[in-house]
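**Student:** okay, structure incoming, though there's no sequence with it:
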C-alpha cells in the first residue's frame, strides 16, 4: 500500500512572515506541504481539514483511505493497516468514537460553540479529531456534502455532521486502539495501538527511535 503524507498548514497568527522561508525550504526538499490563506488556529481546524479533503478530491480521488492525524500523536501505521484496513473497505469512518456528546456553551471553554452556530444539544456520533480514517469513497463524499452543511468550529464533530447528512455511520475500532489520553510509552503496548495522543515533537522522536529500533518481538 503506497502512503502519501501531507502536512497541512495555514498562516501563523504571529510569526507567519518569519516562517515562510522555512516552509518553502521544507516543501522544496520534500514536497509535503499544503497551505492556504487562513490563520492556523484551533478554531480553524475545520478549514484545515477541508483543505486536505479538497486536495484528495482534486489530486488523489482514487485513494483507498484518507487519514487525518494531529501533529502530537504517535501513529502506528503498520498496525492500522494490518488490523483495520486489509482487505480494502468502502463506506468506512473509524477512530475513537464519541456518542451522545454535545457542544459546550460556556465561553471559557476551548471547545465553546455558541447556539447560533450549532443549535442542537447533541452531536451525531463522530470520530475524535486527534486521528481518524475515512475510506476514499467516504472522504470524497464528505468533502462534497461539506459544501452544504453549515460549518462549526469543532472539526471532528463537523465531519460527524457531514456523515449524518450522507446517511453514514461510524465504525468502532478494536477497543482502545485510538488512545485519546496520553499513555506511558511501552513498546509492546504501543505495538497494539493505532494512535496515542499528547506527545511533544521531542518525545515523538525518542519514542519512534525506540519503537522502530528495538529488536525483540512482542508477545
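**Tutor:** Structure received. Computed from a predicted model, the values in this text were never measured in an experiment.

**Student:** can we go C-alpha only for contacts and neighbour counts from here?
**Tutor:** OK.

**Student:** what is the burial count for residue 135?
**Tutor:** Residue 135 has 20 neighbouring residues, counting by other CA atoms under 10 Å.

**Student:** against the centre of this protein, work out the most remote residue.
**Tutor:** Centroid-distance maximum for the chain: residue 216 at 30.7 Å, with CA atoms, centre = their mean.

**Student:** residues contacting it?
**Tutor:** If you count contacts by CA atoms under 8 Å, 6 or more residues apart in numbering, residue 216 has none.

**Student:** tell me which other helices or strands the helix or strand encompassing residue 29 touches.
**Tutor:** Applying DSSP states H and E as the criterion places residue 29 in helix 16-30. When contacts are defined as 3 or more CA pairs under 8 Å, 6 or more residues apart in numbering; DSSP states H and E, helix 16-30 sits against strand 33-39.

**Student:** so which residues of this structure form strands?
**Tutor:** Counting by DSSP state E, residue ranges of the strands within the chain are 7-11, 33-39, 65-69, 73-75, 93-98, 126-135, 178-179, 195-197.

**Student:** how about those strands, which one is nearest residue 18?
**Tutor:** strand 7-11 (10.6 Å; CA to CA).

**Student:** next up, a second structure to put side by side with the first:
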C-alpha cells in the first residue's frame, strides 16, 4: 500500500540505489508530477567544484512548522520553532557522499525519520554538514508551485502538460504550458 508517509523511506531507498547500485556522483529526487530539464540541472550542478558536497534546490531557510491544516505538525512531532534549511520536495539534488551517509545512518538505526521527506533531507544534510562542509545552492528555477519560464523543474504538471513542455523544449524554448 502506498501512502505519503512512505515517501521518506522511498527517499532513503533512492539514496541507497544511487550510491550502491549505480555509483552516481549526484542523486536527484523529484515527484512524479515534476518535469525536469536534466541538462539545465546538471549545468547548475557542474558550477560547483568537483569533490564538494552539494545540496541544491529551492531552499527554505528558517521555515516555521505549520501547526494547523493539511501539513500540520504537532509539538510532539517537531518541538523546535523552525526547520533546518531544506529544499522543497518536488525536486532537489544531493551529492553521493551525502546519500552514502544517509544510507549508513539508516543501516545503523541512527537516522532520524520525519513524516515530511523534504524536511527529513534537510535534517540529514544539516547533520552531515557538521562533519563535512556542504555547498547549499538555492534556485527558484526548481519551481515548487507550477512552472516559470526557464525552469529547471516544473511541479504539478499533468501528462498533457509534460508533453507540451517536452515539445517546447525540443523547439529550444524552456517555456511553460498553461493547459490542464
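**Tutor:** Sure thing, it's come through. None of the values given here were measured: they were computed from a predicted structure.

**Student:** TM value for the aligned chains?
**Tutor:** The TM-score (TM-score structural alignment, normalised by the length of the second structure) is 0.81; 169 aligned residues with a CA RMSD of 2.4 Å.

**Student:** coming back round to it: now the residue farthest from the centre of the first structure: how far from residue 210 of the first structure?
**Tutor:** 11 Å (CA to CA, to the nearest Å).

**Student:** and residue 120 of the first structure, by the same measure?
**Tutor:** Distance from residue 120 of the first structure to residue 210 of the first structure, counting by CA to CA: 46 Å.

**Student:** the helices in the first structure, which residues?
**Tutor:** 16-30, 45-59, 77-80, 136-146, 155-166, 187-190, 201-213 (DSSP state H).

**Student:** so the third one corresponds to what in the second structure?
**Tutor:** Read it as helix 77-80 of the first structure. The aligned range for helix 77-80 of the first structure in the second structure is 38-41, by TM-score structural alignment.

**Student:** now the matching stretch on the first structure. Mean distance?
**Tutor:** Once fitted to the first structure, stretch 38-41 of the second structure is off its aligned match by 1.0 Å on average (mean CA distance after the TM-score superposition for the first structure).

**Student:** mind checking how far that stretch is from the chain centre?
**Tutor:** From the chain centre to the centre of stretch 38-41 of the second structure is a distance of 14 Å (CA atoms, centre = their mean, to the nearest Å).

**Student:** with stretch 13-30 of the second structure instead?
**Tutor:** 13 Å.

**Student:** what lies in contact with that stretch?
**Tutor:** 11, 89-96, 99-100, 102-103.

**Student:** how long is that stretch from one end to the other?
**Tutor:** Rule used - CA to CA; the end-to-end distance of stretch 13-30 of the second structure is 13 Å.

**Student:** try stretch 147-160 of the second structure
**Tutor:** End-to-end span of stretch 147-160 of the second structure (CA to CA): 14 Å.

**Student:** ditto for stretch 136-154 of the second structure
**Tutor:** 21 Å.

**Student:** report the distance from that stretch to the chain centre.
**Tutor:** 11 Å.

**Student:** also stretch 150-161 of the second structure?
**Tutor:** Taking the mean of its C-alpha atoms, stretch 150-161 of the second structure sits 15 Å from the chain's own mean (CA atoms, centre = their mean).

**Student:** likewise for stretch 164-172 of the second structure?
**Tutor:** Computed by CA atoms, centre = their mean, the chain-centroid distance of stretch 164-172 of the second structure equals 24 Å.

**Student:** repeat for stretch 57-71 of the second structure
**Tutor:** Its chain's average C-alpha position is 14 Å from that of stretch 57-71 of the second structure, according to CA atoms, centre = their mean.

**Student:** buried residues in it?
**Tutor:** 57-60, 65 (16 or more other CA atoms under 10 Å).

**Student:** just stretch 100-116 of the second structure next, same as before
**Tutor:** 100-103, 106, 111, 113-116.

**Student:** one more: stretch 7-21 of the second structure?
**Tutor:** Applying a neighbour-count criterion of 16+ other CA under 10 Å, one finds 7-8, 11-12, 14-19 buried in stretch 7-21 of the second structure.

**Student:** state the pair within these that is farthest apart.
**Tutor:** The distance between the two most remote of those (CA to CA) is 18.6 Å, for 7 and 19.

**Student:** show me what contacts the closest residue to residue 76 of the first structure other than its chain neighbours?
**Tutor:** In this structure, residue 76 of the first structure finds its nearest non-sequential neighbour in residue 194, 4.9 Å apart by CA to CA, 6 or more residues apart in numbering. Going by CA under 8 Å, 6+ apart, residue 194 of the first structure touches 75-77, 79-80, 177-179.

**Student:** if we go to the second structure, which of these are intact?
**Tutor:** Contacts conserved in the second structure for those, using both residues aligned by TM-score structural alignment, their matches' CA atoms under 8 Å: 75-77, 79-80, 177-179.

**Student:** got the residues you listed as CSV, with neighbour count columns?
**Tutor:** Converted to CSV, those look like this (neighbours: other CA atoms under 10 Å):
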residue, neighbour count
75, 22
76, 17
77, 13
79, 17
80, 19
177, 19
178, 24
179, 21
